[in-house]
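# After the sequence you'll find the predicted model.
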Amino acid sequence: MRKITVSNDFFAEAAEALRQGQTVKLLIGGQSMYPFIRGGIDLVEVVPCPPDEELPAWCCPFYQWEGRYMIHRYIGREGDDCLMLGDGNVARIERVKRKDIIGVLQTICRPDGTTQDCRDARWLKKAEWWYRLRFLRRWLLPVFKALHLR
């Protein structure tokens, strides 16, 4: 497969499509959501997220943070800030204003044709447990990558 790296401007266009009520499919780069999303491999489907709608626990919003577009795990709120942490990250938590959340991850499409409904209660429960085990990520992530686990 030929790999193309696009600028963050491409994601600005995806954000605009979401604001207009359209669903977008994106091939995400990077490993910040591993093991739930494999960067450069899994295709994700993002749906619009109305600004007045409450975010479901452990969902994965599509948002703008420090001029970049990202999809990370929603881990809670502090005041007016929504807190986000990538599943493949050990410590960095992004503080995001609710108005900067544009969409929410709906489906992950794997290369083998299978799909993962990201609204499924069992998938969200796995995400919660993965968050609770974050103190072990430094050791678990290299093992998962070596064994090609997801």
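Done, it's in.
# from here on, contacts and neighbour counts on C-alpha atoms
OK.
# quick one: buried residues of stretch 72-90?
Neighbour-count burial for stretch 72-90 flags 72-76, 82-90 (criterion: 16 or more other CA atoms under 10 Å).
# Nearest to residue 63, out of those: which one, please.
Residue 63 has its nearest neighbour among those in residue 72, at 8.5 Å by CA to CA.
# quick one: contacts for the residue nearest to the closest one when sequence neighbours are not counted?
Leaving aside its sequence neighbours, residue 72 sits nearest to residue 86 (CA to CA, 6 or more residues apart in numbering; 4.6 Å). Going by CA atoms under 8 Å, 6 or more residues apart in numbering, residue 86 touches 32-33, 71-73, 93.
# What distance do you get for residue 86 to residue 52?
Note on residue 86: its distance to residue 52, by CA to CA, to the nearest Å, is 24 Å.
# take the one below as the second:
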Amino acid sequence: MNERMAARKKITNDSYFERVESLLAEGKVVKIPVKGTSMLPSLKEGDHVLLNTTDMREMKWGTIVLALYRGGYILHRLVGRKGDILELAGDNNWVQIERVERDAVIGMVTEAYRGTELLRIYSTGSMQRAWLRYKFKPLLRVWGGLINKLNLKR
């Protein structure tokens, strides 16, 4: 085995995120890769995000957070708050809203990159588009179903 492969040994998801939590607890900013498609079109697989520790006063609608959810980890947008319960949703998730306790939030995204390009995930335009996607999810779900049916008939 060459040195490069040895340096890239696989670790479990739990071990990885335990290390992320530890670094954040030390006050460090942590860069992690985005996995999956739940945050499309804002974030896609292969993008990288910078995480910082969270402060409830800084977290407002639209803040993207990393949270522990049902034994796994999710990187989703804050879409609601009821006391200490936060409601999270992926931009590309048309149905599910995850409800987590405030303590389940590990960090919040401060910056995102696609390659070397800084993504403007918190610009006014990006936040408006995220809000529209979230508010019109039921309509988008129906529209998507109709499009799929039309495509199946061809």
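Structure's in. What do you need? For clarity, every value in this text was computed on a predicted model and none was experimentally measured.
# TM-score of the superposed pair?
Here the superposed chains carry a TM-score of 0.78, computed using TM-score structural alignment, normalised by the length of the first structure; 136 aligned residues with a CA RMSD of 2.5 Å.
# ok, back up a step: turn the buried residues of stretch 72-90 of the first structure into JSON lines, columns for distance to residue 100 of the first structure and secondary structure.
Formatted as JSON lines, those follow (distance: CA to CA, whole Å; DSSP: H, G, I helix; E, B strand; the rest coil):
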{"residue": "72", "distance to residue 100 of the first structure": "13", "secondary structure": "coil"}
{"residue": "73", "distance to residue 100 of the first structure": "15", "secondary structure": "strand"}
{"residue": "74", "distance to residue 100 of the first structure": "13", "secondary structure": "strand"}
{"residue": "75", "distance to residue 100 of the first structure": "16", "secondary structure": "strand"}
{"residue": "76", "distance to residue 100 of the first structure": "15", "secondary structure": "strand"}
{"residue": "82", "distance to residue 100 of the first structure": "10", "secondary structure": "strand"}
{"residue": "83", "distance to residue 100 of the first structure": "12", "secondary structure": "strand"}
{"residue": "84", "distance to residue 100 of the first structure": "12", "secondary structure": "strand"}
{"residue": "85", "distance to residue 100 of the first structure": "15", "secondary structure": "strand"}
{"residue": "86", "distance to residue 100 of the first structure": "17", "secondary structure": "coil"}
{"residue": "87", "distance to residue 100 of the first structure": "20", "secondary structure": "coil"}
{"residue": "88", "distance to residue 100 of the first structure": "22", "secondary structure": "coil"}
{"residue": "89", "distance to residue 100 of the first structure": "21", "secondary structure": "coil"}
{"residue": "90", "distance to residue 100 of the first structure": "23", "secondary structure": "coil"}
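# Using TSV, lay out those residues together with distance to residue 124 of the first structure.
TSV is the format used below for the buried residues of stretch 72-90 of the first structure (distance: CA to CA, whole Å):
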residue	distance to residue 124 of the first structure
72	13
73	10
74	11
75	11
76	14
82	17
83	16
84	15
85	14
86	14
87	12
88	16
89	18
90	19
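# And residue 84 of the first structure? What does it align with in the second structure?
Counting by TM-score structural alignment, residue 84 of the first structure corresponds to residue 88 in the second structure.
# Correct me if wrong: that match contacts residue 79.
Yes - judged on CA atoms under 8 Å, residue 88 of the second structure makes contact with residue 79 at a distance of 5.5 Å.
# Distance check, the most centrally placed residue in the second structure against residue 67 of the second structure.
Of all residues in the second structure, the one closest to the mean position by CA atoms, centre = their mean is residue 75, 2.5 Å from it. Residue 75 of the second structure sits 7 Å away from residue 67 of the second structure, going by CA to CA.
# which outside residues touch the lengthiest strand in the first structure?
Scanning the first structure for the strand with the most residues, using DSSP state E, yields strand 101-109. Contact partners of strand 101-109 of the first structure, identified using CA under 8 Å, 6+ apart, comprise 15, 18-19, 37, 42-51, 59-64, 71, 115-119.
# So how do I select the buried members of these in ChimeraX?
A single ChimeraX command selects the buried members of these (16+ other CA under 10 Å):
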select :15,18,19,37,42,43,44,45,46,47,48,49,50,59,60,61,62,63,64,71,118,119
